[in-house]
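Colleague: When you get a sec, could you give me coordinates for this:
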Amino acid sequence: MLLRIRVRLPDRPGSLGQVARTLGAAGADVVQMAVLERDNGRAMDDFTVAWPTGADFERLAGGSARCRGWRSSGSGRPPSRRAPSRTRP
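Modeller: The predicted model follows:
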């Protein structure tokens, strides 16, 4: 299942990497990331992640709670998109 997670974090080198590592450690696979705004040393970013079916969301919440300086402002399913069809030669 795809989830969209919005985070506000310090706008400094390594912040995005920390978020991506935390998401990966929780079992999420980052499939898209977008910077929404940057202002006064803070940034707001959206991460779209593939989350394993049946996996416990507490793993994700627990991982974000341990990160210093950033917080999740919500998560939800992104608008449904049809995956591009793949053809085999």
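
Colleague: Please make it C-alpha for all contacts and neighbour counts, starting now.
Modeller: Fine.

Colleague: Counting neighbours, what do you get for the nearest residue to A25 once chain neighbours are set aside?
Modeller: Counting by CA to CA, 6 or more residues apart in numbering, the nearest residue to A25 once its immediate chain neighbours are dropped is G63, at 7.8 Å. By other CA atoms under 10 Å, 16 other residues sit near G63.

Colleague: Alongside the first, I'd like the structure of this one:
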Amino acid sequence: MRTLRFLVAGILVCLCSFATAADRPTVGVVEFKNETNAYWFSGGVGWDLANMLTNELVGTGVFRVVERSMLESVLAEQNLA
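Modeller: As a prediction, the model looks like this:
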């Protein structure tokens, strides 16, 4: 009977650890800026790079990606804390 209790307790601990591991970190991607004066980095390249990175992060399924329009509100909320 005692080993059954330990077995049930161990299974519950394992299940709880899987539930917390399912929480994904939240990230946001902003536009890349050219501070090198590279000639090829003009126009919408910064937004294109940000979009490609966003697509790759979402595709991994590891991260929860926040839209750029919501980044300012998230940053403002963090400054309040």
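
Colleague: Tell me how the two chains score on TM-score.
Modeller: Overlay of the two chains. TM-score (TM-score structural alignment, normalised by the length of the second structure): 0.30; 44 aligned residues with a CA RMSD of 3.8 Å.

Colleague: For the residue nearest to A25 of the first structure, give me its contacts.
Modeller: T22, L23, A25, A26 (CA atoms under 8 Å, 6 or more residues apart in numbering).

Colleague: I'd assumed the third one was in a strand, is it?
Modeller: No - with the criterion set as DSSP: H, G, I helix; E, B strand; the rest coil, the secondary structure at A25 of the first structure is helix rather than a strand.

Colleague: Please report the distance of T22 of the first structure from D39 of the first structure.
Modeller: Taking CA to CA, to the nearest Å as the criterion, T22 of the first structure is separated from D39 of the first structure by 24 Å.

Colleague: who's more crowded, those two?
Modeller: T22 (19 against 9).

Colleague: what about the residue lying closest to that one once chain neighbours are set aside, which helix or strand?
Modeller: Using CA to CA, 6+ apart and skipping the chain neighbours, the partner closest in space to T22 of the first structure is G63 (5.9 Å). When elements are defined using DSSP states H and E, G63 of the first structure is found to belong to helix 57-65.
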